[in-house]
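*Asks:* Dropping a prediction and its sequence here:
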Amino acid sequence: MTTVITKEQWQGIANTLKSGLYRWVEFRLDGHGIRVYLARIAECELAYCVYINGEMPRAWAADSDGFLPIYRKVLRRVVTKPYAKGIAKIKKDRGGRAFLKAKENAWIHETRESWRPWFVSVKSLVCQFSKIKGLELVTPLSEVMEVKDAC
């Protein structure tokens, strides 16, 4: 039985995640268990990490081996332009704009898409997760709704 997570419940989920390090909320989607933690990803950097079936996803590029369709729903999409600095330098050179417009140099404008298993803010996590159809909250409501505005 799938129930829709209400706005008040999403606020409770956000407060639970913000309330302390290593507090977690568990969801279920398409038979996969999804856990979200506030954890360290670098020496001085915290993020909301997503674990699917107890493991942090390792395949972040859509064309890599082991990339599951559920990753597109629950991981954060990041688009980068690897040649952006080179484009800025070429534009300054004489004839640079013409070089960049040439068809044979279209590769320089390519973008790369990857999927990261962490979110920088709880607001971005809640915004993305609230749009997922079929997402079930596994963590008991009493645990999620008991934490009052921690931040």
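*Replies:* Perfect, I can see it now.
*Asks:* C-alpha from now on. contacts and neighbour counts both.
*Replies:* OK.
*Asks:* what about the residue of the chain positioned farthest from its centre, which helix or strand?
*Replies:* Distance from the C-alpha centroid of the chain peaks at residue 94, with 40.7 Å (Cα atoms, centre = their mean). According to DSSP states H and E, residue 94 maps onto no helix or strand at all.
*Asks:* buried sites along the longest strand along the chain?
*Replies:* With secondary structure taken from DSSP state E, the chain has its longest strand at strand 32-42. Residues 33-39 are the ones in strand 32-42 that count as buried (16 or more other Cα atoms under 10 Å).
*Asks:* ok, second structure coming up, stack it against the first:
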Amino acid sequence: MSITKEQWAGIEESLKSHYVVIKFQYQGTEIAVTRISAGEGKTVLAVWFNGKTHCAWGIPGSDHFNPLCELFWHKRTKSLYSPKRIKELQKAYGKRAAKRVIPNIEAKYTYYMPYFSKASVLVRQFRRIEGLTVDDQQKWMVL
């Protein structure tokens, strides 16, 4: 049974509290969302698969890549070279020579992180997933 609009609103409100654990089911996998500390005075929402997480799961092309990360984790992209470094190279060698020497100077890579800074961002991403369920009888833990 899919999650209703009212349930999503309740889930989002629950995720805003300081101590929360919400468990979803997706194709036989338990997806748990908890709020954890990410530094002094900062918390984030962490996504766990069957109670585990591993940083290599979020790197496409890795031997350990988990396809569930594309659905449930936060997508991040990063340039291989910073804009400042690109300008320095282009100034030193010229635009054409820099492109010839470093053909992937404008390239970016993508990876997935199991952390969300806001509940609304997590809910917006999770709402798009077909087949995601939450147990109606389960009262998600809000302390």
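*Replies:* Here it is on my side, so go on. Note that this is a predicted model, so its numbers are computed, not measured.
*Asks:* Which secondary structure elements does the longest strand of structure 1 sit against?
*Replies:* Packing partners of strand 32-42 of structure 1 (3 or more Cα pairs under 8 Å, 6 or more residues apart in numbering; DSSP states H and E): helix 7-18, strand 24-29, strand 45-52.
*Asks:* how about the longest one, which residues of structure 2 does it hit?
*Replies:* It refers to helix 7-18 of structure 1. Alignment of helix 7-18 of structure 1 against structure 2: residues 5-16, by TM-score structural alignment.
*Asks:* Next, the buried residues of that stretch.
*Replies:* Residues of stretch 5-16 of structure 2 classed as buried by neighbour count (16+ other Cα under 10 Å): 8, 11-12, 14-15.
*Asks:* Residues contacting stretch 127-142 of structure 2, please?
*Replies:* Residues from elsewhere that reach stretch 127-142 of structure 2 (Cα atoms under 8 Å, 6 or more residues apart in numbering): 1-3, 8, 14, 17-27, 71, 126.
*Asks:* Might one say that residue 75 of structure 1 is in contact with residue 124?
*Replies:* No: in this structure, residue 75 of structure 1 is not within contact of residue 124 by Cα atoms under 8 Å, at 11.0 Å.
*Asks:* neighbour count winner among those two?
*Replies:* More crowded of residue 75 of structure 1 and residue 124, by other Cα atoms under 10 Å: residue 75, with 23 against 13.
*Asks:* counterpart of that one in structure 2?
*Replies:* Matched across to structure 2, residue 75 of structure 1 falls on residue 73, judged by TM-score structural alignment.
*Asks:* tell me the contacts of that match?
*Replies:* Neighbours of residue 73 of structure 2 in contact, by Cα under 8 Å, 6+ apart: 47, 58, 112-115.
*Asks:* Sort out for me which of those are in helices.
*Replies:* Among these, no residue falls in helices (DSSP state H).
*Asks:* hmm, back to that, please list all residues in contact with the closest residue in space to the match of residue 75 of structure 1 that isn't next to it in sequence.
*Replies:* Nearest non-adjacent residue to residue 73 of structure 2, counting by Cα to Cα, 6 or more residues apart in numbering: residue 114, 4.8 Å away. Residue 114 of structure 2 is in contact with 46-48, 53, 58, 69, 72-74, counting by Cα under 8 Å, 6+ apart.
*Asks:* same thing but at 6 Å, please
*Replies:* 46-47, 73 (Cα atoms under 6 Å, 6 or more residues apart in numbering).
*Asks:* Generate a markdown table for these, with distance to residue 87 of structure 2 as supplementary columns.
*Replies:* Converted to a markdown table, the contacts of residue 114 of structure 2 look like this (distance: Cα to Cα, whole Å):
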| residue | distance to residue 87 of structure 2 |
| --- | --- |
| 46 | 37 |
| 47 | 38 |
| 73 | 33 |
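*Asks:* what's the spacing between stretch 63-74 of structure 1 and its chain's center?
*Replies:* Here stretch 63-74 of structure 1 is found 12 Å from its chain centre; the criterion is Cα atoms, centre = their mean, to the nearest Å.
*Asks:* center of structure 1 - which residue?
*Replies:* Geometric middle of structure 1 (Cα atoms, centre = their mean) lands on residue 76, at 2.0 Å.
*Asks:* Thank you kindly, that will do.
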